[in-house]
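[1] here is the input, now give the coordinates:
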Amino acid sequence: MIWTLITFVVLLLVLKKFAFGPIQNMIDNRRNAIAESIEAAENTRREAERLLAEYRESIANAKREAEEIIERAHKVGESTKNDIVNEARDLAQKEVDDARKQIQRETRKAIRELKDEVADLAILAAGKVTSKSINKEDHLRLVDEALSEVDFDKLASEGD
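    Presented below is the predicted three-dimensional model:
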């Protein structure tokens, strides 16, 4: 038993001199490596959290910008719609005004033609009644008399 004790002590001294130092160094190195890994993991986690916060902020900014773009597009669309409606309304009003002017021109033309026709008929009737030829002065006088009896304003208002 003494030999066992002596052997144990000698073995312990040999292990202390040759094995415990390197084993302790390996344990210390491993501890340091683990601590560095933990520190690196912590740094990576902090960096990931920072990037996540930036990403979320970037997404929020993108959403705001998209909403602003959509709002501007709605405003431009509404403005364009109003412009088109106003332009169509103006064009329709112009068409109506042009049609009215054309009707007035046609009415005046028809009245002039009617005056000429009435004058010719009046001359023809007067010529038959008097059975003589009418000279130019008499002709103009008879036309003026016949035309003065016709109410062309009334005819023009009926044409509208």
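[2] for the rest of this, base every contact and every neighbour count on C-alpha atoms.
    Noted.
[3] which SSE is residue 73 in?
    helix 21-130 (DSSP states H and E).
[4] quick one, the next helix or strand after that helix and helix 21-130 angle?
    Downstream of helix 21-130, the next assigned helix or strand under DSSP H and E is helix 136-149. When axes from the mean of the first three to the mean of the last three CA atoms, to 10 degrees is applied, the directions of helix 136-149 and helix 21-130 differ by 120 degrees.
[5] residues of helix 136-149 that come out buried?
    Across helix 136-149, burial judged by 16 or more other CA atoms under 10 Å covers 139, 142, 143, 146, 147.
[6] the first one: what's it in contact with?
    Pointing back at residue 139 there. Counting by CA atoms under 8 Å, 6 or more residues apart in numbering, residue 139 touches residue 123.
[7] and for residue 23, the neighbour number?
    13 (other CA atoms under 10 Å).
[8] quick one: residue 82 and residue 91, what's the gap?
    14 Å (CA to CA, to the nearest Å).
[9] before we move on, back to that, nearest to residue 15 among the buried residues of helix 136-149?
    Among the buried residues of helix 136-149, residue 147 lies closest to residue 15 (CA to CA), at 147.8 Å.
[10] how about this one, so we can line them up?
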Amino acid sequence: MSKDGIVAVATLILLGVVSHYSDPYNPWINLLARVGNALVFLYILWRAAGKSLVAALTNRRAAIADEIETLAARKAEAEAQLAAMIEKIDSLDAECEAILKESHAQGEAIRETLIADALAEAEKIRNAAHRAVDSETKKAIQDLRNQMADEIVQSVEADLKKRLDMDAHLKLIDNALKKVVLN
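    Presented below is the predicted three-dimensional model:
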């Protein structure tokens, strides 16, 4: 047996004897025996498991310190990512504004182009309508002239037939037709 074992057994025997030594019950001696018993028990525990308990607590302390460092690094990384995201969101807001302005400007340009094209098309239609009206007017005037010439010729022919003979009549018709056609 080791020196520690002998001390522990001797102490337990001494405490047992002391606790039962006095004939009348003495609470102080009982308390002293119990405290001594608890101290011997703790001493035995310390000798048996003290080093492993200290090692376990030291390892646990180191593990907690490592975990705190890891969490601090992760927190710093998360904060950096958050700052990057906030900056990205701010840049996206600015980019959205720029895109909105650009699309508005493009819309205005398209609108102006459509209006200019519509006005040009309307001008072409108006010019085509004027040409058609002028053409129809000239055609109507020409048709009216031809109709009036035919009526005049028929009227003059009928009048001359009454007044002239046939040879003179043919000569007069030819002269009248030449004048009407040449004008």
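[11] related to what we said a few turns ago, by contact count, what packs against the helix holding residue 73 of structure 1?
    helix 136-149, helix 152-159 (3 or more CA pairs under 8 Å, 6 or more residues apart in numbering; DSSP states H and E).
[12] among those, which is nearest residue 6 of structure 1?
    Of those, nearest to residue 6 of structure 1 by CA to CA is helix 152-159, at 143.9 Å.
[13] so the closest one versus helix 21-130, what angle?
    Using the same axes, to 10 degrees: helix 152-159 of structure 1 against helix 21-130 is 140 degrees.
[14] distance to residue 3 of structure 1 for the buried residues of helix 136-149 of structure 1 - can I get that in JSON lines?
    Shown next, in JSON lines, are the buried residues of helix 136-149 of structure 1 (distance: CA to CA, whole Å):
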{"residue": "139", "distance to residue 3 of structure 1": "172"}
{"residue": "142", "distance to residue 3 of structure 1": "171"}
{"residue": "143", "distance to residue 3 of structure 1": "167"}
{"residue": "146", "distance to residue 3 of structure 1": "167"}
{"residue": "147", "distance to residue 3 of structure 1": "163"}
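[15] distance check, the residue mapped onto residue 98 of structure 2 from structure 1 against residue 75 of structure 1.
    When structure 1 is aligned by TM-score structural alignment, residue 98 of structure 2 is paired with residue 68. From residue 68 of structure 1 across to residue 75 of structure 1, the span is 10 Å (CA to CA).
[16] what does residue 31 of structure 1 give?
    65 Å.
[17] ditto for residue 58 of structure 1
    25 Å.
[18] likewise residue 134 of structure 1?
    From residue 134 of structure 1 to residue 75 of structure 1 the distance is 77 Å (CA to CA).
[19] in terms of neighbours, single out the busier of the two.
    The residue with more neighbours, out of residue 134 of structure 1 and residue 75, is residue 134; 15 against 12, by other CA under 10 Å.
[20] from what I see, the more buried one and residue 127 are in contact.
    Yes: distance between residue 134 of structure 1 and residue 127: 6.7 Å, which falls inside the contact criterion (CA atoms under 8 Å).
[21] where do the contact lists of these two overlap?
    If you check residue 134 of structure 1 and residue 127 against CA under 8 Å, 6+ apart, no residue is contacted by both.
[22] what is the neighbour count of residue 123 of structure 1?
    Residue 123 of structure 1 is flanked by 20 other residues according to other CA under 10 Å.
[23] noted, bye for now.
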